[in-house]
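> coords below, sequence missing:
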């Protein structure tokens, strides 16, 4: 008797990428009770750890710092909830989702409406060589790199350096770039989003300074925010920057094909998967972004091919840091050294 699971896997492999969008639509409905629970078990510990860290300043600054580092994990998860709000995947009510996203945006230093728009552009253009530059990691082709002058080559190499991407970049993105609606400057709505978020951030930071001075800023706010930002940038990087990712010229680009082949399945230990709100199941998310994060594992259980597609372990993801250029001939992301040898 043939193996039924193998038959299911072969059937799934035969499905075109576009058909997955229809299949995955059945997972799109959020459960308001489950969503409320996920919010409670994320926001609650975040606030408790903030209070404990504040209290611990009278005991030990090292304890304060340690608690703030732990709290970065819950801040990262709050950003993931904000992310689902932006996709309309957290609550059925768009109004409730949007206002929750705006409130969380004050904690994550992210103007919600600006981010939602730029992230929407990312979803609608990911893997399209003709529409790069909004909400993605800057990536150029081998041919484009060869055509750059020495100065611009140096600038690109510096940009793709891990120190810049993962040490300097997160702080710049969340503390500086997010203060203005970069790329959307011509729309008053996005200026309102950015400035209102900035004002709310200013108020709560001012309150922290007034009641606690500079110490809670240095030992609670900055460590948790910077660490969460760094983890977020890393996750975003490995979601699309891997050797067998998918890029096409504008005339050949297809949305669902790019979603399936150009997004990774980042396999994390259960604790890290929970703290990152299953965002590692990124290929499924790009195929159907309205699926709540807590239903993504359900998709993998039901569809064997998606569970195996573009799997990337933590060890394998470290290799992606050395990949910098898209080679249109081999259809691979390659390193500067590999590009030189081509």
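That came through fine. Model, not experiment: these values are computed from the prediction.
> For the rest of this, base every contact and every neighbour count on C-alpha atoms.
Will do.
> Which stretches in the stretch 201-342 of the chain count as strands?
For the stretch 201-342 of the chain, the strands defined by DSSP state E, counting those that start in this stretch cover 265-266, 311-312, 325-327, 332-334.
> Check it against this one:
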């Protein structure tokens, strides 16, 4: 008996044991088996084939009778990597779309109990620190008022606006404290200051976490279906996948959501919200409007150019940080990651397709938001415990956790990752329950998509 693997590209031999091409078999057995990649786990392989492996996996180990004996290479067992806690059976390869052999409770049990404790005093200390830095940078920039200083100020202040957003984001998840009123007050102050409608965004972000990895139901940077993608005009399609325009998308998303979806984060009657959430949305929209009015008044007092330098440009740097981080926490891995729909989706499987990212010096500044996998699975954990919780969970996650590439002091390497993903990850098929991004070769031309 010889083991064969049915992969995304068809029936192929295990590495080094059988040297045939991935495109087919040279044995006479190929005349008996005419197989194509399965669309879902309901695909019928035939009664004459014995199928083994985890239920629901897309990589199937097939025991096929062959007329010749094949020598076993002794080094095979040593060179084949064992997937700790995932696939330990002989002949199985890791499939990121397969249901994991552990449960959410197993990950939770591995995380130390103190990681779940929310300390409001510690949380407020980060708020005081960040607000002090924001005002200090603004005062320093206004004092020097020098074009050698302004670019440094814009990057630093935009990054601090992003840090304020992350703290408000913790308020929205309830990981800031156990006091809902404190979370709401701090969340409104922080998010309104950077023109984010706190409750409107909080509710839609909750939807994102509850449906992460689901093609239709996810709320943030989910794939476009092939039908929606092809319905977009060429200008919209090009702008969506051409830098820097996708990195300026957040304000547009707040007003009109993503292509194929309707509603606004500012309108209480939007289908984003339940009827009993109208009052929350109205409150947040009123706070947002008050901040916008304050900026307009300051523009008259200080002059529009000065307000542009002090607030306007840092705001757009913040927007780029937000779009960059939220996109790369769900896209751009070296190997394509699955998206799901229908019965294949689960909260755990969707969460395991998220990615951690290393931001170098900025990890501490923006409160370790790069530890995104554990945050997605357990958003109740305060940001200051995420690193420890992630380390504790790694032995359980095995290869379902993808170690992030280490960054230098500043994460410039992420720009290359972003560019590559934008050129390759365009849409997913309208059919099937386990999906991978496909590339439109006509979007940039064949010479630019390689």
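That came through, no problem. Everything quoted here is computed from the prediction, not taken from an experiment.
> Using TSV, lay out the strands of the stretch 201-342 of the first structure together with distance to residue 292 of the first structure and mean neighbour count.
Output for the strands of the stretch 201-342 of the first structure, formatted as TSV (distance: least, CA to CA, whole Å; neighbours: other CA atoms under 10 Å):
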stretch	distance to residue 292 of the first structure	mean neighbour count
strand 265-266	16	24
strand 311-312	20	18
strand 325-327	32	24
strand 332-334	30	22
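> who touches the nearest residue to residue 61 of the first structure once chain neighbours are set aside in this structure?
Counting by CA to CA, 6 or more residues apart in numbering, residue 61 of the first structure lies nearest to residue 219, which is 7.5 Å off, once chain neighbours are set aside. Residue 219 of the first structure is in contact with 61, 64-65, 68, counting by CA atoms under 8 Å, 6 or more residues apart in numbering.
> Map residue 219 of the first structure across to the second structure for me.
Under the alignment (TM-score structural alignment), residue 219 of the first structure pairs with residue 309 in the second structure.
> Same question for residue 139 of the first structure.
Using TM-score structural alignment, residue 139 of the first structure pairs with residue 223 in the second structure.
> Repeat that for residue 110 of the first structure.
Checking TM-score structural alignment: residue 110 of the first structure goes with residue 196.
> Can you name the residues that contact residue 56 of the first structure?
Contacts of residue 56 of the first structure (CA under 8 Å, 6+ apart): 63-64.
> That one -> the second structure?
Correspondence of residue 56 of the first structure to the second structure, assessed by TM-score structural alignment: residue 144.
> swap in residue 95 of the first structure?
Aligned partner of residue 95 of the first structure by TM-score structural alignment: residue 181.
> Tell me how far its match lies from residue 206 of the second structure.
18 Å (CA to CA, to the nearest Å).
> What residue in the first structure is paired with residue 367 of the second structure?
Residue pairing (TM-score structural alignment): residue 367 of the second structure is matched to residue 277 of the first structure.
> Wait, residue 340 of the second structure touches residue 211, no?
No: the pair residue 340 of the second structure / residue 211 is not scored as a contact, 10.0 Å apart, by CA atoms under 8 Å.
> and the residue lying closest to residue 323 of the first structure once chain neighbours are set aside, how far is that from residue 233 of the first structure?
In space, and not counting its chain neighbours, residue 323 of the first structure is closest to residue 335: 4.3 Å by CA to CA, 6+ apart. Plainly put, residue 335 of the first structure is 20 Å away from residue 233 of the first structure if you go by CA to CA.
> between residue 181 and residue 206 of the second structure, who's got more neighbours?
Using other CA atoms under 10 Å, the more surrounded residue of residue 181 of the second structure and residue 206 is residue 206, with 16 against 11.
> Contact partners for the spatially most central residue of the second structure?
The second structure has residue 330 as the residue nearest its centroid, 2.2 Å off, counting by CA atoms, centre = their mean. The contact partners of residue 330 of the second structure, by CA under 8 Å, 6+ apart, come to 221, 353-355.
> make it 10 Å
Counting by CA atoms under 10 Å, 6 or more residues apart in numbering, residue 330 of the second structure touches 212-213, 220-222, 337, 351, 353-356, 372-373.
> what does residue 6 of the first structure give?
Residue 6 of the first structure makes contact with 12, 304-305, according to CA under 10 Å, 6+ apart.
> quick one: which helix or strand includes it?
helix 4-13 (DSSP states H and E).
> for that helix, the distance to its chain's centre please.
30 Å (CA atoms, centre = their mean, to the nearest Å).
> picking that back up, farthest-apart pair in the contacts of residue 330 of the second structure, please.
In terms of CA to CA, the contacts of residue 330 of the second structure reach their longest pairwise distance at 222 and 356, which sit 17.3 Å apart.
> which one in the first structure is aligned with residue 154 of the second structure?
Checking TM-score structural alignment: residue 154 of the second structure goes with residue 68.
> Could you measure from the alignment partner in the first structure of residue 294 of the second structure over to residue 111 of the first structure?
In the first structure, the residue matched to residue 294 of the second structure (TM-score structural alignment) is residue 204. Separation of residue 204 of the first structure from residue 111 of the first structure (CA to CA) stands at 15 Å.
> same thing with residue 47 of the first structure?
20 Å.
> ok, for residue 213 of the second structure, nearest residue in space, not its chain neighbours?
residue 350 (4.2 Å).
> In contact with that neighbour, which residues?
97, 209-215, 218, 338-341, 344, 376-377.
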